[in-house]
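*Asks:* Give me a 3D structure for the following:
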Amino acid sequence: MTTAISAEEQRLRRELAAVYRLVAHFRMTDLIFTHISLRLPGPEHHFLINPYGLLFEEITASSLVKIDIDGNPVDATPHRVNPAGFVIHSAVHKARSDAQCVLHTHTPAGCAVAAQRDGLLPVNQISMEFHNRVAYHDYEGVALNLDEQQRLVKDLGDQPVMILRNHGLLTVGTSAAQAFLRMYYLDKACQIQVSAQASGAALVLPDPAVCDLAARQLNGEATDSDYPDDDAYDLAWSALLRLVDRIAPDYRE
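*Replies:* Take a look at the predicted model:
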């Protein structure tokens, strides 16, 4: 039996479907693998996630599957769900009330930085947003072991992003939009780092105090600065929605 969809759930379905299409558009997918999960409001602890087997560019609001905290479908659905893919996500959702959305990728640049001992370096202004705000979790094999959840959550702490060593990237957000924007810039920071390293030239890293200042500025924490604009990310998200409406309007279906 399928329960009625509220207006709020429909809004969230469309927002999450838009994020799936954006991840596909910006080439951050790994075929049908990796996941983006979004918590639904209410005491039931229900979530939306991609149907297993669909490419991200095929996902629509109605095809998203509603699951419980164990990754099992709540309603009747013609789509398969990969419960194992929710192991990482469920751990983060349980531990962090602010983790409304959890986004995980296997991008080439993200995986390359995840294989580096020093992780993300402050090589560019874009990476400064994450200075001292990146968690790291050592690789323990394919994430199928429930015992790993406790260690992963401990390593994540209260950070907004995590580099899963020898694996990939993970971001959390109070909305699907925030999780996407964090992933977009985290992956771009990794791309810049890999490109800079590939040149073979010695890297110039700013003074740690400058990195700290830039991080506070970029995260709206500097008392002597109003950067970024309060509505900058809202403006960026609105622009991204216009992009999706142009290139993949069926995401709303």
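*Asks:* use CA for all of it now, contacts and neighbours both
*Replies:* Fine.
*Asks:* what's the helix or strand hosting Tyr136 in contact with?
*Replies:* According to DSSP states H and E, Tyr136 maps onto strand 134-137. Identification of contacts with strand 134-137 by CA atoms under 8 Å, 6 or more residues apart in numbering yields Arg151, Leu152, Asp155, Leu156, Gly157, Gln159, Pro160, Val161, Met162, Ile163, Leu164, Arg165.
*Asks:* now do stretch 15-28
*Replies:* Applying CA under 8 Å, 6+ apart, the external contacts of stretch 15-28 come out as 29, 36, 38, 56-61, 64, 105-107, 176-177, 180, 240-241, 244, 248, 251-252.
*Asks:* From those, keep the buried residues only.
*Replies:* 29, 36, 38, 56-57, 59-61, 64, 105-107, 176-177, 180, 240-241, 244, 248, 251-252 (16 or more other CA atoms under 10 Å).
*Asks:* What segments of the stretch 1-150 of the chain are strands?
*Replies:* 36-39, 47-49, 65-67, 101-105, 134-137 (DSSP state E, counting those that start in this stretch).
*Asks:* now those strands as CSV including distance to Val23?
*Replies:* As requested, the strands of the stretch 1-150 of the chain are exported to CSV (distance: least, CA to CA, whole Å):
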stretch, distance to Val23
strand 36-39, 10
strand 47-49, 14
strand 65-67, 18
strand 101-105, 9
strand 134-137, 21
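*Asks:* how about these, which one is nearest Ser127?
*Replies:* Among those, the nearest to Ser127 by CA to CA is strand 134-137 (10.3 Å).
*Asks:* In stretch 132-140, which residues are buried?
*Replies:* By 16+ other CA under 10 Å, the buried positions in stretch 132-140 come out as Val134, Ala135, Tyr136, His137.
*Asks:* just stretch 173-186 next, same as before
*Replies:* Neighbour-count burial for stretch 173-186 [16+ other CA under 10 Å]: 173-184, 186.
*Asks:* count of neighbours near Cys190?
*Replies:* Counted with other CA atoms under 10 Å, the neighbours of Cys190 add up to 27.
*Asks:* next one: Ala4
*Replies:* Neighbour count of Ala4, defined by other CA under 10 Å: 7.
*Asks:* before we go on, could you also do this sequence so I can check it against the first one:
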Amino acid sequence: MELKIGDTAYPSLKGKVSDDEWEIRVQTAALFRLIPLMGWDDLSMQLISARVGEHYLVGPNGLLFEEVTASSLVKITVDERLVSETPFGVVPCSWYPMRAMHEARPDANFVIHTHDDIIAAVACNSQGLLPISQSAAFALADGIGYHAYEGVETHPECAVGLQASLGWHNNALLLRNHGLITIGYFAKHAFLRHYNIRKACRIQMMATSTKGGELIQFGPPLLKMFKAELQRVANGEGTSDPWDGLVRKLVKLDPSFMD
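*Replies:* Model (predicted):
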């Protein structure tokens, strides 16, 4: 079956790739659609990538995030060579920061990088993310690193610094003066980390914009408790998982992401 985005025709890959790859494609396409739906988009300049076996899926060059479909995702090798024929290219040099995350951690199957204004505003503050809200406490307990701005991260030599900043215990990177990267074993992990950190940054921006009293920060005992809460969630206890509901919402709005 032939599909079309604008004037560009491309084949449907459903039934032509393995069931595992197709599921990863659908989950990745869902991430692309959720970013603008949540208001985190920066035209087409944010990035999402996913590991599929020995290869990787990246967004097609020239498409808005709300146009991306499972079949239009471009499969590349680690050194950015196309794996299969596609009418779409990839954004030159944008692969380097994503490759750095995938190579740094075996659990980084999905990577999201945005330039969201609220997150970038907190990343510009020397104090970074403050432990003043429940969302921030969860983000800090989950592991969030900081990476000093070194210019546009679209050069291969930037990988070493990004990987060092991520380390083995962080699942997110606040890029100073820039934005945010989150990683996840599953698509929902990267997305929910992004959502939570963005909410924490928004609360911080609202709190620091008010005149008056000193901000109330959580102390070490409370922050330690949040690590235990994250373990409960990992064990299937605690809060419910909204991911399936988000995918159902996308289906109701526009199911074409699954094409």
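*Asks:* Just the TM-score for the two chains, thanks.
*Replies:* TM-score for the superposed chains, counting by TM-score structural alignment, normalised by the length of the first structure: 0.90, backed by 243 aligned residues with a CA RMSD of 1.8 Å.
*Asks:* re the thing from before, which bit of the second structure covers the strand holding Tyr136 of the first structure?
*Replies:* Alignment of strand 134-137 of the first structure against the second structure: residues 144-147, by TM-score structural alignment.
*Asks:* how far apart are that stretch and its match in the first structure?
*Replies:* For stretch 144-147 of the second structure, the mean deviation from the first structure after alignment is 0.7 Å (mean CA distance after the TM-score superposition for the first structure).
*Asks:* In stretch 33-53 of the first structure, which residues are buried?
*Replies:* Under the neighbour-count criterion of 16+ other CA under 10 Å, stretch 33-53 of the first structure has 33-40, 46-52 buried.
*Asks:* hmm, back to that, so of the buried ones among the contacts of stretch 15-28 of the first structure, which ones are in helices?
*Replies:* Judged by DSSP state H, the subset of these located in helices is Ala176, Ala177, Phe180, Leu240, Leu241, Val244.
*Asks:* Now distance to Tyr20 of the first structure too, for those residues, in JSON lines please.
*Replies:* Below are these laid out as JSON lines (distance: CA to CA, whole Å):
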{"residue": "Ala176", "distance to Tyr20 of the first structure": "10"}
{"residue": "Ala177", "distance to Tyr20 of the first structure": "11"}
{"residue": "Phe180", "distance to Tyr20 of the first structure": "9"}
{"residue": "Leu240", "distance to Tyr20 of the first structure": "12"}
{"residue": "Leu241", "distance to Tyr20 of the first structure": "12"}
{"residue": "Val244", "distance to Tyr20 of the first structure": "10"}
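*Asks:* show me what contacts the residue lying closest to Gln217 of the first structure once chain neighbours are set aside?
*Replies:* Among residues not flanking Gln217 of the first structure along the chain, Tyr227 sits closest, at 5.7 Å (CA to CA, 6 or more residues apart in numbering). With contacts defined as CA under 8 Å, 6+ apart, the neighbours of Tyr227 of the first structure are Gln217, Leu218, Asn219, Gly220.
*Asks:* what do you get if the cut-off is 10 Å, keeping everything else the same?
*Replies:* Tyr227 of the first structure is in contact with Ala214, Arg216, Gln217, Leu218, Asn219, Gly220, Glu221, counting by CA atoms under 10 Å, 6 or more residues apart in numbering.
*Asks:* Assign a three-state SS to it, would you?
*Replies:* coil (DSSP: H, G, I helix; E, B strand; the rest coil).
*Asks:* any idea how far it is from Arg80 of the first structure?
*Replies:* 44 Å (CA to CA, to the nearest Å).
*Asks:* now do Leu121 of the first structure
*Replies:* Where Arg80 of the first structure is concerned, Leu121 of the first structure sits at a distance of 39 Å (CA to CA).
*Asks:* Same check on Leu22 of the first structure?
*Replies:* Taking CA to CA, one finds Leu22 of the first structure at 22 Å from Arg80 of the first structure.
*Asks:* Ok, Gly168 of the first structure next?
*Replies:* Applying CA to CA, the value for Gly168 of the first structure to Arg80 of the first structure is 24 Å.
*Asks:* Of these two, give the one with the bigger neighbour count.
*Replies:* Gly168 (23 against 14).
*Asks:* which residue lines up with that one in the second structure?
*Replies:* Gly168 of the first structure maps onto Gly179 in the second structure, by TM-score structural alignment.
*Asks:* what about Val172 of the first structure, which SS state?
*Replies:* strand.
*Asks:* count of residues packed around it?
*Replies:* Val172 of the first structure: 30 neighbours (other CA under 10 Å).
*Asks:* Same check on Pro87 of the second structure?
*Replies:* By other CA under 10 Å, 12 other residues sit near Pro87 of the second structure.
*Asks:* where do the helices sit along the stretch 101-250 of the first structure?
*Replies:* Ranges of helices in the stretch 101-250 of the first structure, per DSSP state H, counting those that start in this stretch, are 108-114, 125-128, 148-156, 176-198, 208-218, 232-247.
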